[in-house]
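Visitor: Pasting a predicted model and its sequence here:
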Amino acid sequence: MNTPQNILRRDAVERMTGLPKSTLYAKVAAGEFPKPIKLGARAVGWLEHDIASWQLARIEARAA
């Protein structure tokens, strides 16, 4: 069985990444950022693990 993960709402993702809402969604559309999961009719969130993995990939790309 999978371990439950934290789901972050958009405002938390913006704070973690430093990216504004428009850039987040543009990167999602371009396949450059993890897709959100639908939580309800008008609510989405991102898995904390996906955001952390994205951040680590940016750090590793910088070192290359």
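Guide: Happy to help now that I have it.

Visitor: From here on, just use CA atoms for contacts and neighbour counts.
Guide: Fine.

Visitor: Look up the closest residue to Arg9, ignoring the ones flanking it.
Guide: Spatial nearest neighbour of Arg9, chain neighbours left out: Gly45 (4.5 Å); criterion: Cα to Cα, 6 or more residues apart in numbering.

Visitor: so that neighbour makes contact with Pro34?
Guide: No: at 10.4 Å, Gly45 does not count as touching Pro34 under the criterion of Cα atoms under 8 Å.

Visitor: Confirm Pro34 sits in a helix?
Guide: No: counting by DSSP: H, G, I helix; E, B strand; the rest coil, Pro34 is not part of a helix but coil.

Visitor: Got another one to weigh against that:
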Amino acid sequence: MALCTPKGKPMPPGWRSTIELSEVAMNSRPSAPTELSIMRLPEVAAVCGKSRAAIYKAIRAGEFPKQVKISARSSGWVRCEIEEWVRSRMASR
């Protein structure tokens, strides 16, 4: 099954392995963050299951991790913060 972005476009090469690695990281509970990297919006949306608009709305409401500036015109999210948010959502059910 091919993975698609929230807008239905095919994912770039190598994308699937990134998502699979994120799923493995979310299922394990390391004592400290093992990977410090930046996720861009399409990956954040794919991992958390929220749309772009829902992500920004949750940030404004203080319910989702804030993005960090990468450059003057781009931003991303810290991977371990997004993974922790997913874990907290899973724990609250």
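Guide: Perfect, I can see it now. None of these values were measured; they are calculated from a predicted model.

Visitor: Please state their TM-score.
Guide: The pair, once superposed, lands on a TM-score of 0.88 when counted by TM-score structural alignment, normalised by the length of structure 1; 60 aligned residues with a Cα RMSD of 1.3 Å.

Visitor: who are the neighbours in contact with the counterpart of the residue nearest to Arg9 of structure 1 in structure 2?
Guide: Here Gly45 of structure 1 is matched to Gly76 in structure 2, going by TM-score structural alignment. For Gly76 of structure 2, the contact set (Cα atoms under 8 Å, 6 or more residues apart in numbering) comprises Ile38, Met39, Arg40, Leu41, Gln67, Val68, Lys69, Ile70.

Visitor: Return the distance of the fourth one relative to Ile55 of structure 2.
Guide: For Leu41 of structure 2, the distance to Ile55 of structure 2 under the criterion Cα to Cα, to the nearest Å works out to 9 Å.

Visitor: Check the first one too.
Guide: Shown here: Ile38 of structure 2 relative to Ile55 of structure 2, a distance of 16 Å by Cα to Cα.

Visitor: roughly how far is the longest helix along structure 1 from the heart of the chain?
Guide: When structure 1 is scanned for its longest helix (criterion: DSSP state H), the result is helix 48-63. The chain centroid and the centroid of helix 48-63 of structure 1 are separated by 10 Å under Cα atoms, centre = their mean, to the nearest Å.

Visitor: and what of stretch 15-22 of structure 2?
Guide: Per Cα atoms, centre = their mean, the centroid offset for stretch 15-22 of structure 2 relative to its chain is 11 Å.

Visitor: Aligned to Glu43 of structure 2, what sits in structure 1?
Guide: So, by TM-score structural alignment, Glu43 of structure 2 is matched to Ala12.

Visitor: What's the local residue count around that match?
Guide: 14 (other Cα atoms under 10 Å).

Visitor: Does it fall in a helix, a strand, or a coil region?
Guide: helix.
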